[in-house]
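Colleague: Below is the structure, and that's it, no one-letter string:
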């Protein structure tokens, strides 16, 4: 019986298989402390702090709460499915690699390029949001200059080494988590009467003219893409699997915390925003400006200084989200190069094993998109948000499909008992994620048809669908890829060599076998 047949942690050590060749050369330097905090707050940023304002204005408080709850449910079952696969095969590129491994190489090709573009656009969207938030203080200063400075800083953080990225994200995420907790507590007090008007608000804002549903079915449907943008990136924590110490143990812990993260940070925040902030508050949804409902809530507490403080904190969260998006995008571009889906130049590493060419190229695309803000930061941010939201939904659909195929392969090859973490929502969870996401993708652009057709909005909602399908077809025709049969799937675990481990890890627990390779199941 081989070590792999014995299980993922035979004799307390990572499993070993001499036939597996090391492919992932990224350094596993992200500590459990960093991974846990990145998972909790890494992707919280523009979508929650700024997107909730737009969602409230276009859909009303009820649409905001219901849509964020529905999308939160989708994200939860998607993360359960992804965690199962990432614990078994923790590779850089994660779910994009799984799509090619368990479905079809053309499917993985299209998904990886789609998600890479998603991250590049997300970084640009965060830089644009930076301008919108800064306009809280003044509209006369050229805030795009600050955006360029921040862009340079996050590029530097991502290119130095993965530890620099991890440590920056840790402290920025911690600040975001504390801020949201304070916001929820403050919002309860404001709603109860501790506000500038000294009155009990209760559910008043749900009963003003036009509320609780604003804009009818079109307004309700449009909130889905905003919610998907806000939750977007939750799945990208699995991309850190290629640079996480002991990912088979750490990633299941991360996934198990997703439910509480969704409930506390997203749904409770959406509820309190809908209760305290009226949907027709000036500045929530404008082509020129945006005002965060978080900032409005702190102003309602009676202190302009508090409003300025929370606005400053939101700025740091935007920097954090942009930092995380650039990290994920560069690792996906690295994966594209490894898999032969992009030029090999993107696989070049620094001496700290950071894919520097991938970082620079991804950041350059983000910089170009950021430069388009001359059309109006508010309008550009809306278009970028739509593109990213749809891209996230496509990714969740693909994760669900990959999960179903992954389990089919395990069953066909008799390896289900080797799973270090089991998705208890299978098969219902992945099926719900695929079906519900597909429906939402088709209906959420309702508002671009009514009351009049908007060609630009239509493109931002639907342009990714034909491009994604075309990429699958073209790559399949060019490479003549084959659908992966369950009995023939590559279900061998990830491998990395002893040189890829941090120096302090080489004597892990003092029990290292003198083998040429170390494995993480």
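Modeller: Thanks, I have it. All of these numbers come straight from a predicted model, not from anything done at the bench. Residues are numbered from 1 along each chain as shown.
Colleague: Please count neighbours and contacts with C-alpha atoms only from this point.
Modeller: Fine.
Colleague: Quick one: name whatever helix or strand follows the helix or strand harbouring residue 306.
Modeller: Assigned by DSSP states H and E, residue 306 belongs to helix 304-338. Downstream of helix 304-338, the first helix or strand assigned by DSSP H and E is helix 356-371.
Colleague: returning to that earlier point: angle of the helix holding residue 306 against helix 356-371?
Modeller: Inter-element angle recorded for helix 304-338 and helix 356-371: 130 degrees (by axes from the mean of the first three to the mean of the last three CA atoms, to 10 degrees).
Colleague: how far does helix 304-338 sit from the chain's center?
Modeller: 11 Å (CA atoms, centre = their mean, to the nearest Å).
Colleague: Stretch 184-199 now?
Modeller: With CA atoms, centre = their mean as the basis, stretch 184-199 stands 32 Å off its chain's centre.
Colleague: what comes up buried for it?
Modeller: Neighbour-count burial for stretch 184-199, counted by 16 or more other CA atoms under 10 Å, picks out 184, 186, 187, 190, 191, 193, 194, 195.
Colleague: The strand or helix carrying residue 184 packs against which elements?
Modeller: Residue 184 is part of helix 162-192 when elements are defined by DSSP H and E. In terms of contacts (3 or more CA pairs under 8 Å, 6 or more residues apart in numbering; DSSP states H and E), helix 162-192 is packed against helix 32-41, helix 144-160, helix 268-276, helix 293-300, helix 304-338.
Colleague: closest one to residue 234 among those?
Modeller: helix 32-41 (7.3 Å; CA to CA).
Colleague: Give me the contact list for that closest one.
Modeller: Helix 32-41 is contacted by residues 166-167, 169-170, 173-174, 176-177, 234, 237, 240, 244-245, 250, 254, 257-258, 261 when judged by CA atoms under 8 Å, 6 or more residues apart in numbering.
Colleague: put this beside the first:
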């Protein structure tokens, strides 16, 4: 062999070796991405405010370990969730977080039991409560953009036992919602093909949702961004179509107007109890509105993105719920036999309205939109649960393994827990699946109401602590326009909803005044569960103090270190510039 051939052979072997090394390197990087991220010793940076040091002996010690100790311009420290959610992601999460099966499917049952007027009254009033709650959440999250916002706020501003109970109740809700939404997705597919075993479709959607969340927070944000765009287009399209059909512009050329409001027993077919039942459903349908608070800790700049996002709750309530349900009340009679269907799709009032109008292709298109919404809710369930569980583990309110975060910023233990509970979706092949899921859902049926109540309670306690400790609201870059009065209103409203739920759960429609124990526990078991969590933690911790003293509440740890003077000057400059613009532009910039 000549020297030239030897050299070529040597170069080829080196090239092949480099390729193998590169391939091994990629595989090794993939494996290493799942390793636990190291938290450096200097990760915790104490605030210059001496009040933090004064609180080291109280029950807030764990909060010091959870400080967000970096400015918005620094990179994420290892061992933490990564801040990769952009402005567009936060806007879409806030805008479409609650648009799912509750609105697109559950509203059909409310129309049947409450009538068309109940839809507008219930969703309208519940919407005002949600708006007040999310404004309070925005103030808290901009000030304290910490992991698992709700449970941490409960532990910080009220009591650790309360934070433990609310946090785990919220996590369990999403653990159960995931398999329910997967089964709903399979039922959406059955609209086109009923011959295939639903477990096959469930498996496909299960794998899809878990893969999306394995791409980390950026994967979740991108998925929600595009899924929400589809939902927005679908709802706006339906509202426009609804207006056309009501005035007689459909294929049947029939003027509908308010005809369905004048049929027998309408607009309140079951009187006040029917309306009361609708209030409960309306509250459940807006679950997910608080998801922007969970995402705050992974937003690049929550001080700028969150205020605008929480203001968009107004449009979501007005556009998605109020206008669309007004069209549903006009287009679909409350006594439509299709509303009695047991399937997810057959009982969707949106699909029924389109079918009744004589439009044949569009029902399938809107069914596809419902399918997208179901996948979106399932995706949010994994995200919300994994972040809440990671926070509980980090606070010491759960097994320490749950705090596991890998080098890519993924809470792997939380994702694994969601994946395990998600396997319940294969009960779709069980003949008595509806009974099983009804009891599963009852465990966390009131979780959203307790979470919203917790947000408002924490906001009230936060403001009271600020006043007690002689701290100025000028320290905050964003404050709720409704102040503590919005939180007090929401807390009162939620207590009313819980009372109404107790009544309709114990004495449901058609019971003729007789108590129904089975129905009561199916609809009110969630309150028993959160009470067990609360008392269980009290017994374990042996701390029977109901709430912390206002002067002991830590108002510093968890704050991102920002220059308040710079932020205030920027906001003032923006206000001065806005004054020189026309009124319609100022309104648009504020709300949109």
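Modeller: Cool, got the structure. Because the structure is a prediction, the values reported are computed rather than measured.
Colleague: Would you mind reporting the TM-score between them?
Modeller: Once the chains are laid over each other, their TM-score by TM-score structural alignment, normalised by the length of the first structure reads 0.87; 485 aligned residues with a CA RMSD of 2.6 Å.
Colleague: quick check: the helix holding residue 184 of the first structure aligns to which part of the second structure?
Modeller: Aligned by TM-score structural alignment, helix 162-192 of the first structure falls on residues 217-247 of the second structure.
Colleague: where's that stretch relative to the chain centroid, distance-wise?
Modeller: For stretch 217-247 of the second structure, the distance to the chain centre is 17 Å (CA atoms, centre = their mean).
Colleague: Can you point out the buried residues in that stretch?
Modeller: 217-225, 227-228, 230-232, 234-235, 238-239, 242-243, 245-246.
Colleague: picking that back up, residue 360 of the first structure: which of the buried residues of stretch 184-199 of the first structure is nearest?
Modeller: residue 184 (38.2 Å).
Colleague: Report the contact partners of that closest one.
Modeller: Residue 184 of the first structure touches 268, 269, 272, counting by CA under 8 Å, 6+ apart.
Colleague: The second structure: which residue goes with the second one?
Modeller: The alignment partner of residue 269 of the first structure in the second structure, by TM-score structural alignment, is residue 324.
Colleague: neighbours around its match, how many?
Modeller: For residue 324 of the second structure, the neighbour count with other CA atoms under 10 Å is 23.
Colleague: Buried residues of stretch 323-342 of the first structure, list them for me.
Modeller: 323-339, 341-342.
Colleague: Give me the residue at the spatial middle of the second structure.
Modeller: residue 288 (2.6 Å; CA atoms, centre = their mean).
Colleague: Now that residue: closest residue in space that isn't a chain neighbour?
Modeller: Ranked by CA to CA, 6 or more residues apart in numbering and with sequence neighbours excluded, the top spatial neighbour of residue 288 of the second structure is residue 98, at 4.5 Å.
Colleague: what lines up against residue 272 of the second structure once you look at the first structure?
Modeller: Per TM-score structural alignment, residue 272 of the second structure is aligned with residue 217.
Colleague: How about the contacts made by that match?
Modeller: Contacts of residue 217 of the first structure by CA under 8 Å, 6+ apart are residue 446.
Colleague: and it, what element?
Modeller: helix 216-231.
Colleague: Check residue 518 of the first structure too.
Modeller: In this structure, residue 518 of the first structure is located in strand 517-520 according to DSSP H and E.
Colleague: what comes into contact with that strand?
Modeller: With CA under 8 Å, 6+ apart as the criterion, strand 517-520 of the first structure contacts 8, 14-16, 22, 89-90, 246-248, 493-498.
Colleague: how much space between the equivalent of residue 358 of the second structure over in the first structure and residue 179 of the first structure?
Modeller: Aligned by TM-score structural alignment, residue 358 of the second structure pairs with residue 302 of the first structure. The gap separating residue 302 of the first structure from residue 179 of the first structure is 18 Å, by CA to CA, to the nearest Å.
Colleague: Likewise for residue 218 of the first structure?
Modeller: For residue 218 of the first structure, the distance to residue 179 of the first structure - CA to CA - is 32 Å.
Colleague: related to what we said a few turns ago, residue in the first structure matching the residue nearest to residue 288 of the second structure?
Modeller: Aligning on TM-score structural alignment places residue 98 of the second structure opposite residue 43 in the first structure.
Colleague: Pull the contacting residues for its match.
Modeller: Contacts of residue 43 of the first structure (CA under 8 Å, 6+ apart): 231, 232, 233, 234, 320, 321, 324, 325.
Colleague: okay if I get those as JSON lines plus distance to residue 281 of the first structure?
Modeller: As requested, these are exported to JSON lines (distance: CA to CA, whole Å):
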{"residue": "231", "distance to residue 281 of the first structure": "24"}
{"residue": "232", "distance to residue 281 of the first structure": "26"}
{"residue": "233", "distance to residue 281 of the first structure": "29"}
{"residue": "234", "distance to residue 281 of the first structure": "30"}
{"residue": "320", "distance to residue 281 of the first structure": "27"}
{"residue": "321", "distance to residue 281 of the first structure": "26"}
{"residue": "324", "distance to residue 281 of the first structure": "31"}
{"residue": "325", "distance to residue 281 of the first structure": "30"}
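Colleague: ok, so of these, who is nearest residue 385 of the first structure?
Modeller: So of the contacts of residue 43 of the first structure, ranked by how close each gets to residue 385 of the first structure (CA to CA), first place is residue 232, at 10.2 Å.
Colleague: Quick one: residues contacting the closest one.
Modeller: So residue 232 of the first structure contacts 43, 388, 389, 392 (CA under 8 Å, 6+ apart).
Colleague: if we go to 7 Å?
Modeller: 389, 392 (CA atoms under 7 Å, 6 or more residues apart in numbering).
Colleague: And the equivalent of it over in the second structure, how far from residue 494 of the second structure?
Modeller: Alignment note (TM-score structural alignment): residue 232 of the first structure maps to residue 287 of the second structure. Plainly put, residue 287 of the second structure is 13 Å away from residue 494 of the second structure if you go by CA to CA.
Colleague: Could you do residue 450 of the second structure as well?
Modeller: Residue 450 of the second structure sits 8 Å away from residue 494 of the second structure, going by CA to CA.
Colleague: same check, this time on residue 62 of the second structure
Modeller: From residue 62 of the second structure to residue 494 of the second structure the distance is 30 Å (CA to CA).
Colleague: for residue 465 of the second structure, same thing?
Modeller: 23 Å.
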